[in-house]
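Novice: quick one, fold the following:
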Amino acid sequence: MTLFSVLSLSLLVFLSLPSPSLSEPEICNSEDKIVLLKIKAALNNPYHLASWNPETNCCDWYSVECDEITSRIISLTIFGGNISGQIPAAVGDLPYLQTLVFRKLTNLTGSIPSAITKLKHLRTITLSWTNLSGPVPSFFTELKNLTFLDLSFNDLTGSIPPELAQLTNLAAIHLDRNKLTGTIPESFGTFTGSVPDLYLSHNQLTGPVPKSLGNLDFTRLDLSRNQLSGDLSFIFGSNKTMQIVDFSRNMFEFDLSNVVFPASLISLDLNHNKSLWESACGLCGPIPTGGKLQSFDLTSYFHNRCLCGAPLPAC
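Specialist: Now for the predicted structure:
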């Protein structure tokens, strides 16, 4: 056989082999892909979601994550894009979703859709730094697996729903930086399971803080910049493990004469109330020991000329 014949035969065999596919095999669930495309359309097909091409694998799309085993969408995180409109009701049609984030979208408006309640696997909700309005929905209590709820930096109004205390797995609640009114619900002192970090600052809350909150051991508690009143001394205690406490810029009055601060306390801010530890105060007597008040610098006690004891001169 001549060399030409050998080369011709080899070429013939190569051409007869099946050619490899030039397209990537589909991985993501087809139903999830349809839902994502509905979400994109409802948001007016923003450039931020340009990778959401129906001809490609949706598990590779920007802002989404698939489960490695089931290939179902488990995370939808839309962050910081030039996006206008409302949260599409179609988000409720991603049944395996565990994380839902719409964050830093200043042109996102409207209320929080009830379709979210269909997401029974949801663990994390972050709807923050938007122009969402309307009330904080009580329907979040239907999401029993929820561990993190962040609705901060919005235009939410109305009162805080007491039903939120029924969520037993919450590690943190962020309702700060809204326009919420009314009082802190009594039920917020009845959280069972884990006690969530509670952030309610920069609202328009009024009235005294429920005594029931004194029964819980909050690690982080921020009630600053409201119009809350009364004596909050009952929050503290030597047996607690609280670390960061901010009650500043309210109308609180404190009787700290018999208070023992927990040794775990890292940060305590009581400034701009009716009775304070900070520079706007006029307190007298020894600075309590047993916690970390001695670790604050001298400026923390500035203008409190009647105070004494470490870190100030001895009494």
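
Novice: CA atoms for contacts and neighbours, from now on please.
Specialist: OK.

Novice: SS state for S8?
Specialist: Here S8 is helix, with the state taken from DSSP: H, G, I helix; E, B strand; the rest coil.

Novice: please give the structure of this sequence too, so both can be compared:
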Amino acid sequence: MSSSPSTFLLIFFLFFTISFAELCHPNDKKALLNIKKAFNNPYILTSWKPEEDCCTWYCVECDRNSHRIVSLTIFADTRLSGQIPPFVGDLPYLENLMFHKLPNLTGPIQPAIAKLHNLKYLDLSWNTLTGSIPNFLSSLTNLELLDLSFNRLTGSIPSSLANLQRLGTLHLDRNKLTGPIPDSFGNFKGKIPYLYLSHNQLSGKIPTSFERVDFNVIDLSRNRLEGDGSVIFGGKKTTEIVDLSRNLLEFDMSKVVLPRSLTWLDLNHNKIFGKIPVMAVNLQLQLLNVSYNKLCGRIPVGGKLQSFDVYSYSNNKCLCGKPLGKCK
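Specialist: Okay, here's the model as predicted:
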């Protein structure tokens, strides 16, 4: 007796359904369910049901071929609380780990993260993490982005982070970090076009090795850095944004060679002296602030320098010319 077409379709449908339900690797599913339990089953993870394929769960992404978990992104939930579960280390194929804007996520950076050697993007920003930045992060050699900003991290910046050869963006801003910027940061084996260290309590001098680094964006504002900030600049560099504001930097602005690519320059509240370089008239500046320094002389005429208001130049030793008063 031959099977009818409807019977065949039913068998095929059941086979497809069972196969699809088993796409999720059991080890990955176990790790995710342990993470959910460690977070006390938060509402944001309601879709994480044991009877369903974990590749369909919210905040989770699977590789299309291997069906292993490659992305875990949990963000913007005020109700989720606790520490980063150690079970995140049981997702060996993870490339993207994001715990972002979870104000009740506390405790240190979980050591089990060191097991995730395939990680490319690690974003633990806008939480309430405490403790120091661990050295083990330097073992994540595939990292392209590391964002630990807007936490309560303390201690010094590990010099070992410079060993991350593929790192393109480093956010350590808005923490309570102390000590100097590591000299090794001027010797990154990879290019670091985006470096954000602002709003900390960093002290000491900007490493002279920064002369060799071509940043796209560098923000060292609101720290306690001293000495020469001119090492950031250079005629052959392609830097677009420099923010060194609200530090204790002291150098001769007259001798600075500004990159032609510069569009944003904020140096306010330092001890910078000398004159504004004439070459500044050639820049396509969108923002300029050199207020509260010790600059002197005539503001060069031309370009966009006269388009900024008086507050961009105010409270210097003896700057003059538009938009300030006439030079004597």
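
Novice: what residues are up against the residue mapped onto D214 of the second structure from the first structure?
Specialist: Structural correspondence for D214 of the second structure with respect to the first structure (TM-score structural alignment): D217. Counting by C-alpha atoms under 8 Å, 6 or more residues apart in numbering, D217 of the first structure touches 195, 240-242.

Novice: out of these, which is most surrounded?
Specialist: Of all the contacts of D217 of the first structure, the highest neighbour tally under other C-alpha atoms under 10 Å goes to M242, namely 25 neighbours.

Novice: give the other helices and strands that the longest helix anywhere in the second structure contacts.
Specialist: Counting residues, the longest helix found in the second structure (DSSP state H) is helix 5-21. If you count contacts as 3 or more C-alpha pairs under 8 Å, 6 or more residues apart in numbering; DSSP states H and E, helix 5-21 of the second structure packs onto no helix or strand.

Novice: show me how far the helix or strand following that helix is from its chain's centre.
Specialist: Where DSSP states H and E defines the elements, the next helix or strand beyond helix 5-21 of the second structure is helix 26-38. Centroid separation for helix 26-38 of the second structure versus its chain: 28 Å, with C-alpha atoms, centre = their mean, to the nearest Å.

Novice: and the longest helix of the second structure, how far out from the chain's middle?
Specialist: Put simply, helix 5-21 of the second structure sits 47 Å off its chain's centre (C-alpha atoms, centre = their mean).

Novice: surely the match of D214 of the second structure is within a strand?
Specialist: No. Per three-state DSSP, D217 of the first structure lies outside any strand segment and is coil.

Novice: how about I113 of the second structure, what's its match in the first structure?
Specialist: Residue pairing (TM-score structural alignment): I113 of the second structure is matched to I116 of the first structure.

Novice: could the contacts of D217 of the first structure go into a markdown table alongside distance to S8 of the first structure and secondary structure?
Specialist: Formatted as a markdown table, the contacts of D217 of the first structure follow (distance: C-alpha to C-alpha, whole Å; DSSP: H, G, I helix; E, B strand; the rest coil):
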| residue | distance to S8 of the first structure | secondary structure |
| --- | --- | --- |
| V195 | 77 | coil |
| K240 | 85 | coil |
| T241 | 82 | coil |
| M242 | 82 | coil |
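
Novice: mind putting those residues into JSON lines with distance to S212 of the first structure?
Specialist: Below are the contacts of D217 of the first structure laid out as JSON lines (distance: C-alpha to C-alpha, whole Å):
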{"residue": "V195", "distance to S212 of the first structure": "13"}
{"residue": "K240", "distance to S212 of the first structure": "15"}
{"residue": "T241", "distance to S212 of the first structure": "17"}
{"residue": "M242", "distance to S212 of the first structure": "16"}
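
Novice: which single one of the residues you listed is nearest to N57 of the first structure?
Specialist: Closest to N57 of the first structure out of these is V195 (40.7 Å), distances taken as C-alpha to C-alpha.

Novice: identify the residues contacting that closest one.
Specialist: 170-171, 216-218.
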